[in-house]
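Chemist: Got a sequence here, can you model it:
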Amino acid sequence: MEEPTKEESTAPAGARNPSHLFGGVDSISSLPDEILHHILSFVPTNVAITTSVLSKRWRHVWCKTPYLSFTNINASIESIHETLASYTAPKIMGLHLYVDSESFEEASERSNHVDSLVKFAISHNVEKLSLVLKDYYVFSDFFFSNPSLKQLIVDSRNKMSPKCTVSWTSLQTLSLRNCLLDESFAKVLSGSPVLETLTLRSCSISCLDLSESRRIRRLDIEFTNSSPKKCHIVAPHIHYLRLIDFRQKCTLGDVSSLTEADIDSIYFVPRFWCIQVDLEDPSKDLDYQVMMQTMLEKLQNVENLTVGLSFLQMLSIAEFRGVPFPTLKVKTLTLKTTIIRSAVPGIAKLLQHSPELKKIFFYKTEDWNCAEKYVNRCLDPQDPQDLIFPAKSAFKVAKPDLVASFIELLLLNTRTLETLVLQLRSCLNTSNYDELSQIALTLSRKNKVSIVLK
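Modeler: The predicted structure is shown next:
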């Protein structure tokens, strides 16, 4: 029997001889290198390195894993470079790097370290690059030239303003968070000719023109408090749009190829609209009405539409204030909301203007919503729905009569509906589920609609 090495004798119990866990057979070590590399891709590189003490079989496995992840950057630069010196894989499939604000005393030292790691990845034809940079960093010119890069994720509170020509000729997916973007972002787009998916989270940008990005099909945008007050989006080639929080009066230009959309605003936007007239120039209230009307018009050709509670509240306000609703081509509608009074008029109006609707999916969300009382003040106090739906939080446990009223509301405002699925999650107990099932069965037969409770 092979004597344990010094490294093996000091390894944790179980790691010294993993075979005893499998009845004397080391099943994991017998796996091909490709599978072991895949397993190691789920852990940070410093953890992957520790497997080298398990046995001779494992001693050099980590050296060829095509995935590197440096999440504990507080380790010395020397040890990281020593790690890279032992790395023998000809190609890096993915590199993840996390650098916080306390990793280095000097900004220049931090930048040099990031540069060296990125250069190393580029020299190994990296395909997936993920950078989380929590402090100041300037993206060097070499960063923008990488023909092998297919997926790039950057979370950095710094400017991404290339002064050079961008050459990301294989890039298919780009995800940016907290980045400051200006007119030079056009270089990124023009230098990414096969880009298909663009995600912008908490990025500062006032105009996004994707007219020349003919391959982009998916656009995902979330704004924050630091975003500009106005943002204009032109994306004639996208098929999918996810747009969250248009507090800054986001406007959509040409989105003529759009067939699927996920639209919502953050929780306080409906409240902000409701109190505009009281606090500022009344014309700003008109701005919101125009914005809502324009957005609805841009969604006319969408066949799969997902909306959240805050957007439904915005629709309720728009309906009360006379904003005209266009006829929509929605065939599948997903409602992510809870059953409360302020969302009801918006839901009804949406259904009434979707004459081709076939399926509705309802997903119950959290009850809490700070805009509820403000929105209710803007609604018709004589509306009989006040007697049916609660004006505050809905339910922790599904009340059969309330859910039944909601189902009837949906059925009443549709004529072509074929399927209704209600995902009530943990709100259903055994007795309520049985009672609701009977109600759903009755309504299903009466209206010739398949009703499913989950």
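
Chemist: going forward, measure contacts and count neighbours with C-alpha atoms only.
Modeler: Fine.

Chemist: just the helices in the protein please.
Modeler: For the chain, the helices defined by DSSP state H occupy 6-9, 33-40, 45-50, 77-86, 107-123, 185-190, 269-274, 276-279, 283-298, 309-320, 344-352, 372-378, 400-412, 430-447.

Chemist: which of the ones you listed is buried the deepest?
Modeler: helix 309-320 (a mean of 25; mean count of other CA atoms under 10 Å).

Chemist: on contacts alone, who are the packing partners of that helix?
Modeler: Judged by 3 or more CA pairs under 8 Å, 6 or more residues apart in numbering; DSSP states H and E, helix 309-320 is in contact with strand 260-264, helix 269-274, helix 283-298, strand 332-337, helix 344-352, helix 372-378.

Chemist: and the angle for that helix with strand 332-337?
Modeler: 100 degrees (axes from the mean of the first three to the mean of the last three CA atoms, to 10 degrees).

Chemist: Just the buried residues of stretch 248-263, please?
Modeler: 248-256, 258-263 (16 or more other CA atoms under 10 Å).

Chemist: which outside residues touch stretch 244-252?
Modeler: Under the contact criterion CA atoms under 8 Å, 6 or more residues apart in numbering, stretch 244-252 has outside partners 221-224, 227-234, 263-266, 269, 287-288, 291, 294-295, 298.

Chemist: Another sequence for comparison is provided below:
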Amino acid sequence: MSDLIENLPDILLLHILSFLPTKEAVATSILSKRWRPFWQSLPILAIRDVDFHAYDLEVFVQFVDDVLLLGNLKFLNTFSLTCWTIRVPYEKLSSWINALIQSRVESIEIWFPSSFNTKLPSNMFNSKTMKVLKLNGITFDSLRAVSLPCLTVLYFDNVRCADLNCVAVLVSGCPILETLVFKSLDTKHYGPMLDVGKLDHLVAARVPPSLLPWKALANVRFLSLRSTWIPGAMHAAWSPAGDIPTLYNLTYLECYSNMWTRMVNYLHSFPKLQNLVISEV
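Modeler: So this is what the prediction gives:
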């Protein structure tokens, strides 16, 4: 069997390795000289703390250092880091992200428990190549400058920020955004949000009610207002009021509402609506 595997072409071996957890894929480098560089040619790396015995911080950090700081990342396209138990030091997280940005990775996913209050370095939000950014359990004190000219998917869950200006700066720095998800957002100061302009490329959005001005959603097709403001679930309800511009492309709308009968008066603003889902609060 070993001879059969060794006779397979490199491209097929790489395909097989792509189905393994990153820790196991890297471990194959000890098999032979031929196998040693294979994992460095993988386009996808997914690292999870649950794959490490007893969640050893030192071992875990050393492993990620070896992969991101000592490895060859020129073939890397997608990177995922999941830590539900291990608290990664800020300096290490910063150096890892810097390595990913410099290697021109197109997709980054980072998952931490919200209780960790994990903060990311500012260079995370300045990339000329990133297309997908998914974050869970991240805390923002402030965001001064964001430049993500190629980002099409922005997905946030259990995100905590000082005020909505952070959100405005972030969204404004993604000019070709197609999918925007704020599944749950925790902010102490709701306040007026900065104008993010019209998001011309936005197709799908899941955001809390009143997070974005309606003109920013002018071209959206799928809209969910069932995201959650934390704390204060009462902010999850959408009560239509004022003028709503015509959303000519909207075909799907879902929301929480405690005054759903008032929505009848606003349906004329959605002439192509095919699906309307209302969950009563």
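
Chemist: would you list the helices of structure 1 in TSV and tack on distance to Q172 of structure 1?
Modeler: Listed next are the helices of structure 1 as TSV, based on distance: least, CA to CA, whole Å:
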stretch	distance to Q172 of structure 1
helix 6-9	43
helix 33-40	22
helix 45-50	26
helix 77-86	27
helix 107-123	17
helix 185-190	11
helix 269-274	33
helix 276-279	42
helix 283-298	26
helix 309-320	30
helix 344-352	35
helix 372-378	41
helix 400-412	40
helix 430-447	45
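
Chemist: Among these, which comes closest to P18 of structure 1?
Modeler: Counting by CA to CA, P18 of structure 1 lies closest to helix 6-9 out of the helices of structure 1; the figure is 10.8 Å.

Chemist: can you pull out the strands in the stretch 1-150 of structure 2?
Modeler: Counting by DSSP state E, counting those that start in this stretch, the stretch 1-150 of structure 2 has these strands, from start to end: 44-48, 78-82, 107-111, 132-136, 139-140.

Chemist: Now which residue in structure 1 aligns to C150 of structure 2?
Modeler: C150 of structure 2 maps onto S170 in structure 1, with residues paired by TM-score structural alignment.

Chemist: That match touches S145, doesn't it?
Modeler: No: between S170 of structure 1 and S145 there is no contact under CA atoms under 8 Å: 10.8 Å.

Chemist: burial count for P90 of structure 1?
Modeler: Look at P90 of structure 1: counted by other CA atoms under 10 Å, it has 12 neighbours.

Chemist: Now do the contacts for it.
Modeler: Counting by CA under 8 Å, 6+ apart, P90 of structure 1 makes contact with 64, 124.

Chemist: Alignment lookup: it to structure 2.
Modeler: Aligned partner of P90 of structure 1 by TM-score structural alignment: K74.

Chemist: try V154 of structure 1
Modeler: Using TM-score structural alignment, V154 of structure 1 pairs with L135 in structure 2.

Chemist: Can you report how many residues lie near its match?
Modeler: 19.

Chemist: Make sure it is actually in contact with E109.
Modeler: Yes: using CA under 8 Å, L135 of structure 2 is in contact with E109, at 5.9 Å.

Chemist: what about I35 of structure 1, distance to L219 of structure 1?
Modeler: Going from I35 of structure 1 to L219 of structure 1 by CA to CA, to the nearest Å gives 34 Å.

Chemist: What of L195 of structure 1?
Modeler: From L195 of structure 1 across to L219 of structure 1, the span is 11 Å (CA to CA).

Chemist: So for these two, which residue has more residues nearby?
Modeler: Between L195 of structure 1 and L219, L195 has the larger neighbour count (other CA under 10 Å), namely 24 against 19.

Chemist: Find the nearest non-adjacent residue to that one, please.
Modeler: Q172 (4.1 Å; CA to CA, 6 or more residues apart in numbering).

Chemist: Can you give me the neighbour number for the one you found?
Modeler: Neighbour count for Q172 of structure 1, taken as other CA under 10 Å: 19.

Chemist: Ok, the one 10 residues further on next?
Modeler: Taking other CA under 10 Å as the criterion, the count of residues near D182 of structure 1 is 16.

Chemist: That one reaches C203, doesn't it?
Modeler: No: D182 of structure 1 is beyond contact range of C203, at 10.2 Å (criterion: CA under 8 Å).
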